[in-house]
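Peer 1: Take a look and give me a structure for this.
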Amino acid sequence: MAGPTTAERGERQQESSGPPPARRPRRPRLRTIVILAVAAVLLASGSVWLLYGSPWLRVERVSVTGTRVLTLQQVRSTAAVPLGAPLVSIDADAIEARLRRKLPRIDSVDVVRSWPHGIGVKVTERTPVLVLRKGGEFVEVDDDGVRFATVPQAPKGVPVLELAISRPGTAAAGLRRFGTDGLVREAVRIAADIPPAVAHTTRTLKVRSYDNISLELSGGRTVSWGSAENGPAKARTLTALMKAAPDARHFDVTVPTAPASSGS
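Peer 2: Model (predicted):
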């Protein structure tokens, strides 16, 4: 019997020896590693120097927007942004907190970096919906019931809030239960619900107790509103009642389903 041919012997040897070994990846040379490490250090150092040490990215101006009563100088001086400081080092949160703390008229504020040289301060001021008399001055109250500023004159079109809580009994009990701040918030809720046409002529909101709040309008007209509950319904009823009895002097919407008017 003939033995294996030369070709067959070669195939058997290849099978027994297995596939040729894969080439191992060449390790990066030490020189390459050193160069990359130095480049990374230089890049990081350059970035730090650019942000903190260079003269190019520093605060040169502070812009203020959104003010109505506050002056630009008031906001800038209170913000106390250090001119010439690296822009990246400015603590926007701290500036915002300082502005809200020292200028209570500010409702919200947003401080942003305006690269490469500016800081932007966007202010939203509180809007008074009522004022409280304080001696010869007036304390402004916003729609959250926050007393935020004292001014020498009441802003035009803003009603005066009169706390007339002097009687014992129910009024005193309401004062103990809700406190002055609570009653002020009730008056603020009512101010928000007064129909626009009526709000334009409202001069005073008088609070005698939690559920005994009235409006004094121009021309000597009055409105018994009651509490702040069912405000939208009372507003609709008052509008209809005034149309139905335009010459009336007093309107009662304490129970909006059973309104009344009187006087002429």
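Peer 1: contacts, neighbours, all on C-alpha from now
Peer 2: Noted.
Peer 1: now for the helix or strand harbouring Leu99, which elements pack on it?
Peer 2: Here Leu99, judged by DSSP states H and E, is contained in helix 92-102. Helix 92-102 sits against helix 72-79, strand 106-114, with contacts defined as 3 or more Cα pairs under 8 Å, 6 or more residues apart in numbering; DSSP states H and E.
Peer 1: how many degrees apart are the next helix or strand after the last one and strand 106-114 in direction?
Peer 2: Translated: strand 106-114. Using DSSP H and E, the helix or strand that directly follows strand 106-114 along the chain is strand 118-125. Angle, strand 118-125 to strand 106-114, by axes from the mean of the first three to the mean of the last three Cα atoms, to 10 degrees: 170 degrees.
Peer 1: Buried residues in stretch 174-183, which are they?
Peer 2: By neighbour count on 16 or more other Cα atoms under 10 Å, the buried set for stretch 174-183 is 174-175, 182-183.
Peer 1: With stretch 110-127 instead?
Peer 2: Quick answer for stretch 110-127 (16+ other Cα under 10 Å): 111-113, 117-123, 125-127.
Peer 1: Return the most buried member of the helices and strands packed on helix 92-102.
Peer 2: For the helices and strands packed on helix 92-102, the largest average neighbour count (mean count of other Cα atoms under 10 Å) is found in strand 106-114, namely a mean of 17.
Peer 1: Second chain to compare with the first, below:
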Amino acid sequence: MARKPPRPAGRSGSTPVPGHVVGTGDAPRSGTVLDFPGPRRSHRFRNTVLTLVSLAVVLGGLVAFAVFSPVLALQTIVVQGQSLTTADEIDAALEPLTGTSLTRISREDVLELLADKAPIEDVRIAAEPPSTLVVTLEERKPVAVVREGSEFVLIDSAGQHLAGVADREDVELPLIDGGTDAADSAMFSAITEVLAELPDPVLFRLTSASAGSVDSIKLSLDGDRTIFWGSSERSGEKALVVEAMLAMPAGDQPVKEFDVSTPDRPVTR
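Peer 2: Okay, here's the model as predicted:
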């Protein structure tokens, strides 16, 4: 039986063999198709969302624990910086905070409860877990004493009553003439303004303070000596001059009056 001659490559009508590349003058070669996976953005987004949700749940749990847990409930109050008030007074005033979580107690809460305590100007608070609150008081500075009936009262530079005085002799502050009735006068304000400028070593040596007018303030010192201050203007400069003059060695003739009404030209008599 006669054999059919092979069909020439490249003739029209030829059928390519699957898996081979046919071309003129090229030998057949095999090929492989790779299947690349699609993008994984959806998986990354889902994982990110799940992570964020988990973190939110954990943080929420921590916040809830800190705010509501009885472990951090206030049990002990430590009071510092008091001289015109007592620790017992402050403890009693802050009693409503007992049992409150330390994380929920603010400086404003403490100030509100101490609002009726005249000597207290400001407070600082610090929590000491698990159950202690440290309250540091900033009290107003008393500058003088006034007579109120048969008693004596400490006042600050604004004329505010701070505390009663059990024994006048125990307080090294000047007595302002006129008592509490004079507290609203211009002369009273001028005197307290002067006293607020004095350094403590000078202030504690005064026995009284008076004024015939706002321009004639007079301070009495121990040893029957006086300081003629004049007006309250330039009080800072006058205070420095007085402090320097009092620190000078005593001369042969004792000085009875220090006149600093003009601080550039102080006079002694």
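Peer 1: Fetch the TM-score of the aligned pair.
Peer 2: The TM-score (TM-score structural alignment, normalised by the length of structure 1) is 0.69; 235 aligned residues with a Cα RMSD of 3.9 Å.
Peer 1: Which pair of the buried residues of stretch 174-183 of structure 1 spans the longest distance?
Peer 2: Gly174 and Gly182 (9.6 Å; Cα to Cα).
Peer 1: which stretches of structure 1 form strands?
Peer 2: Here structure 1 has its strands, by DSSP state E, at 61-65, 106-114, 118-125, 130-134, 137-141, 147-151, 160-163, 202-209, 212-217, 222-226, 250-252, 260-262.
Peer 1: Can you tell me which residue sits nearest the middle of structure 2?
Peer 2: Central residue of structure 2 (Cα atoms, centre = their mean): Arg124, 6.3 Å from the mean position.
Peer 1: and the gap between the closest residue in space to it that isn't next to it in sequence and Leu221 of structure 2?
Peer 2: Nearest non-adjacent residue to Arg124 of structure 2, counting by Cα to Cα, 6 or more residues apart in numbering: Thr136, 5.1 Å away. Distance, Thr136 of structure 2 to Leu221 of structure 2, using Cα to Cα, to the nearest Å: 34 Å.
Peer 1: Thr100 of structure 2 too?
Peer 2: Distance from Thr100 of structure 2 to Leu221 of structure 2, by Cα to Cα: 52 Å.
Peer 1: Likewise for Gly38 of structure 2?
Peer 2: Taking Cα to Cα, one finds Gly38 of structure 2 at 96 Å from Leu221 of structure 2.
Peer 1: If you count surrounding residues, which of the two has more?
Peer 2: Neighbours per residue (other Cα atoms under 10 Å) separate Gly38 of structure 2 from Leu221, with Leu221 holding more: 20 against 6.
Peer 1: returning to what we had before: want to throw the strands of structure 1 into TSV with distance to Pro232 of structure 1?
Peer 2: Shown next, in TSV, are these (distance: least, Cα to Cα, whole Å):
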stretch	distance to Pro232 of structure 1
strand 61-65	35
strand 106-114	26
strand 118-125	27
strand 130-134	19
strand 137-141	21
strand 147-151	25
strand 160-163	20
strand 202-209	17
strand 212-217	15
strand 222-226	11
strand 250-252	15
strand 260-262	17
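Peer 1: ok, back up a step: how about the helices and strands packed on helix 92-102 of structure 1 in TSV, adding distance to Gly135 of structure 1?
Peer 2: As requested, these are exported to TSV (distance: least, Cα to Cα, whole Å):
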stretch	distance to Gly135 of structure 1
helix 72-79	26
strand 106-114	24
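Peer 1: Compare these and give me the one nearest Leu57 of structure 1.
Peer 2: strand 106-114 (10.2 Å).
Peer 1: Where in structure 2 does the closest one fall?
Peer 2: Under TM-score structural alignment, strand 106-114 of structure 1 corresponds to residues 120-128 of structure 2.
Peer 1: what does Thr78 of structure 1 align to in structure 2?
Peer 2: Aligned partner of Thr78 of structure 1 by TM-score structural alignment: Ala93.
Peer 1: Touching, that match and Leu111? I think so.
Peer 2: No. Assessed by Cα atoms under 8 Å, Ala93 of structure 2 is found out of contact with Leu111, at 10.2 Å.
Peer 1: if we can go back for a sec, out of the strands of structure 1, which gets nearest to Gly10 of structure 1?
Peer 2: strand 106-114 (76.1 Å).
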